[in-house]
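[1] Below: sequence and its predicted model.
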Amino acid sequence: MRPYLRNTLAILTVAAVTGGGLLLPVASASAAPVPAPAPKADFNGDGFADVVVGTPGAAVGEVRAAGQAVVLYGSGAGLAPAKRQLLTQDSPGVPGAPGAGDAFGSVSAVGDFDGDGFSDLAVTARGEYNNAGHLSVIWGSKNGLSSGVALADPDKLPVQTPQNRRIWGAKLVAGDFDGDGKDELVVGAAANAAVNGTLYTYENIARTGAQPAPVKTALGFRLTSSSEGIAAGDVNGDGHDDLVLAGTANSLNQYVPGSPAGLVPAAAKPVGPGDGQAVGDINGDGYGDIVIGNRYGAKGGQILVSYGSAAGPSATPVAIDQGTPGVPGADEQNDGFGVSLSFGDVDGDGYQDLAVGAYGEALDTVTPTGTTSVSVAGSVFLFRGSADGLVTKTGVQAMSRNSAGVPGDARRAEQFGVEVKLTDTNKDGKADLIVGASDADGVNAGSVTYLPSSGTKVGGTGSLQIVPAQVGLTPFGGLSFGAHFNH
């Protein structure tokens, strides 16, 4: 769950929609296989990336907080609120039934789980079964997302208590961890402090609803309950995706490599503290690089960059914050720099660029009576990739509601940048930026801002702000539309 500085529902948010300068040092690397990209969300197979935005706090009819998944479908014009699909547990073919507090859409991940060429959506109703969680896989098709199947918790507890509980589907991510060319779904079951975490890997999920036997991977540390604490990518260039996930082993994230036999927790390595993770090839050397976001690091938050190699992630990550030369703004308390992360190639040069959210940053706004400081307004920073690594001294694009080409007005506690995603929604070969703001309209209902790539930057022509009413949701305090996007 993305953190909020104002009162919000204590549940995760996900929804489905139709329709430089100083160059950070990197270790020299020999030739390696190019890592497979993370599964792109393309539910109808039209080549345009789709985005799942989550609203587990949304009502379904009169059922409060049953949860909805709003799916925004990509097109030649990018994203538009009219081209959407709302999924609930009351939708035809979607497993389960809406219940108060079920929080359907609280966690989601995308991959082709049945091998038919269409992206599928794995989605959790975190609050169902007395907060034990309910997991569904909804199938993609030429018409978009439709029916699905439920994946039952193979180790479900007979009774949930504060002392002995687990949350099925608390973490979801897709990748090819055994290198066989097929997407697998990894499901994390968060447990209480007395129990170490377990990962469940599913492959070839059947449309019949027959329950597949997952590969269980016992971890030597407890999993956090945050859905954001997981990412996948090929860090060591061996053709198998690896995992980066947040646990509570000395408060560090863990790198867990893949292999022909799947995940190998015995070879796990710590990769720094923080609650945000992303994997992408910044320098184009064929190895995935790990970025950890630590919104409590430095003074106002920081990111830690561990470059990949045949031996895995570098042992000494490079720290970047708003005090790093060339990074716009200032390193100030509670900025939350690093709260959200996403990789994508914005300029089409073959290097992965990095979007970083700073949801707590204050903005100076000019009013008729003078300049006013707007607290917790939020900003997003776009760093460029290059052959020498992440570029920090020049060319960092800072975006807020005060920026030209960004729609909307700065508001106190808007938290612009609480979530970010880079993905090519208009099929022009360049990643566009989607930004979530959990309190965009002053009542904590939230919004999603679409900033298309011009080839040199994001924003400007074609940009738009999408608010809940435009996608068929009823805005209310605590809805937090835009606080979570799909993995």
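    Nice, thanks for sending it over. Fair warning: this is a prediction, and the values are worked out from it, not measured in the lab.
[2] Please make it C-alpha for all contacts and neighbour counts, starting now.
    Will do.
[3] what's the nearest residue to A69 if we skip its chain neighbours?
    Once flanking residues are discounted, A69 sits nearest to A15: 2.9 Å by CA to CA, 6 or more residues apart in numbering.
[4] List the contacts of that neighbour.
    52-56, 68-71, 86-87, 105-106, 484-486 (CA atoms under 8 Å, 6 or more residues apart in numbering).
[5] Below is structure B, check it against A:
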Amino acid sequence: MRGQIALLLLLFFSLSCSRAREDGPTGSPLSIRVVARGEIEVTWTPPRPAGEAEGQVPDVRYSTAPLTAETWGQAPAVTPWLPVTVEGAPKLRSVLPGLAPVLHYVAAASPGTGPGISPVATVLPLRETVLHGRLGGYYFGHAVALVGDVNGDGYGDLLVGAPWSDEGMEARRPRYARWARALLRRVGIPLHGARVGAAYLYPGGAGGPALHPAWTLLGKAEGADLGGAVAGVGDLNGDGYADFAVGIPGHDTELRNEGAVAVYFGRPGPLPSEPDLFLVGRFRDESFGSAITGGDFNGDGYADLVIGAPGSYLGEVNAGAVFVFYGGPTGPSSRPGSVLLGKTFDGLFGSAVAAVGDVNGDGYEDLLVGAYEGVADPRATGAAYLYYGGPQGLAPAPALTLRGHAWGDQFGAALAALGDVDGDGFADFAVGAPKNDEGGEDAGAVSVYHGGPRGPLPEPRTILIGPGPGSQFGAALTGVGDLDGDGHAGLLVGAFAAGGAEEGAVFLYRGGAAGIERRPALTLHGRHPGAHLGRGLAGGGDLDGDGRPDLAVGAEGDPSRGPQAGAVFLRY
């Protein structure tokens, strides 16, 4: 057999449980849908060139190895085929049951006089769960994190932030007020403005994540924005359980908007309502807790906690700061072991932070800090600063400063550790610039940097451009691990404002020996105006214990439970 073979990765990330959707390579008579775990439904639309006989059975084959002309004869055929009618058109359908949770290649022998193979669909059978915000106006899914195994049951867990929830205020309102607010929500009038916030922990299990949270943390004051940032931070105290943190950037103590972070240590039993460690900002409008990450920067075996405070004026006004709390047998101290300072007035250093792995091969994890309004010159392109780890912790000065390309790019607004994209043994990372104009005004862009023995180069290996004006591609990023088993890590990019009505979109890019591919292997679109699909992203955790990385995509404006109730779409 001859002919070009196009490879299209289809993860079949259906965004609605109630509406089945068929997918397949563009222009192919073959469409494929994952209908259950390990079960793939294959539908064939018979081509009808002049003179073709009715009822022709297609030659469709599948394999766990790539399908080529040379391997075609050894691949099993898809059979039996049953006639069905879809939207008035006659089709043939078959189901491949009991497939193992690895990649499967499906293709058809091209009909007609010239031999060839249709575009090859690469299928990874995954399950889907959709979690919804309880009421309108919660913005559930604004932040999501796959936080590791908090309770030691062998399954990863999911943390979701809903920073505009007012659930913590409901009990304080008079009964008539609660009734009136519930009625307004029921008729579709969103109620928000209190911005008290909430965070929800969903445990994983053999059947996937639970549909209801096992633990809930509610804000206690208006404007707290609890859940504006959530993060798994590793094992801070070395007890073998994953720990997590919830940002409360609008928290008030003696001043206003100093911010705070609630840290919880994992344990085998129920989590307490009060945090194991409660850290508070020091200055008015510091917004301490706007960004959180964790990693072992001094190589002592304990994870370290990193907290961004982009409004801090320890240096210049609103230059921003990052506080590092080093882990130990009893967890981190309440006093930071390192403080990194922004240098640019209104630079917002610390608006994003990411533990990016070992980018220079010295055995220590490194830290990337975003300052999306800051650079060393007045262009305000945004910047990202790379700090190397070492036996004493993080270096006080950045080893590398990365800059945006044009004024207002907001380069550094989102950061992501990718793992090893190209298989060279060094960690790689990505930086988002959601207001970059290369693809149109505010289309957005993402720059991918590769580690090496001397660290990353100042110029990106790959630049990905947003799909069109206003998309804000790169406002959220996450590494997804090795989804397809090829040994290369991938990248998930959110463009929450994409679409004519800000439905949002998410783009999946595969890694390879040459780096991140420039064309997305998969694009997912929001289905509701203002859904903001892709506002929150998380990848790489394992919710069902099958050894494969899972994905979480937040749509903070999803209206399924009321306007701006929000939702999180999980694939595992």
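    Yep, it's here. What you are looking at is a predicted structure, and each value in this text was computed from that prediction instead of being measured.
[6] Verify the stated contact: V396 of the first structure with V380.
    No - if you go by CA atoms under 8 Å, V396 of the first structure and V380 don't touch, sitting 10.2 Å apart.
[7] Show me which of those two is the more surrounded one.
    Taking other CA atoms under 10 Å, V396 of the first structure and V380 do not tie; V380 has more neighbours (26 against 20).
[8] What does the more buried one correspond to in the second structure?
    In the second structure, the position corresponding to V380 of the first structure is occupied by V506, as judged by TM-score structural alignment.
[9] can you tell me the helix or strand for its match?
    strand 505-509 (DSSP states H and E).
[10] Just give me the mean distance for the following helix or strand past that strand relative to the first structure.
    The helix or strand immediately downstream of strand 505-509 of the second structure is strand 522-525, counting by DSSP H and E. Overlaying the first structure shows strand 522-525 of the second structure at a mean distance of 1.7 Å from the equivalent residues (mean CA distance after the TM-score superposition for the first structure).
[11] Relative to the first structure, which residues correspond to strand 522-525 of the second structure?
    Using TM-score structural alignment, strand 522-525 of the second structure pairs with 397-400 in the first structure.
[12] roughly how far out does the matching stretch sit from the chain middle?
    Its chain's C-alpha centre and that of stretch 397-400 of the first structure lie 19 Å apart, by CA atoms, centre = their mean, to the nearest Å.
[13] List the contacts of G117 of the first structure.
    G45.
[14] Please say which position in the second structure it maps to.
    Match for G117 of the first structure (TM-score structural alignment): G240.
[15] So that match, which state does it fall into?
    Secondary structure assignment for G240 of the second structure (DSSP: H, G, I helix; E, B strand; the rest coil): coil.
[16] so how far is P329 of the second structure from it?
    The gap separating G240 of the second structure from P329 of the second structure is 11 Å, by CA to CA, to the nearest Å.
[17] and if you look at R518 of the second structure?
    Applying CA to CA to R518 of the second structure and P329 of the second structure gives a distance of 44 Å.
[18] Likewise for V280 of the second structure?
    For V280 of the second structure, the distance to P329 of the second structure - CA to CA - is 22 Å.
[19] neighbour count winner among the two?
    V280 (21 against 11).
[20] Please list all residues in contact with the residue nearest to the more buried one when sequence neighbours are not counted.
    Nearest residue to V280 of the second structure, sequence neighbours excluded (CA to CA, 6+ apart): A260, at 4.2 Å. By CA under 8 Å, 6+ apart, the residues touching A260 of the second structure are 247-251, 278-281, 287-289.
[21] Where strands are concerned, which of those count?
    The strands, defined by DSSP state E, take in 247-248, 278-280 from the contacts of A260 of the second structure.
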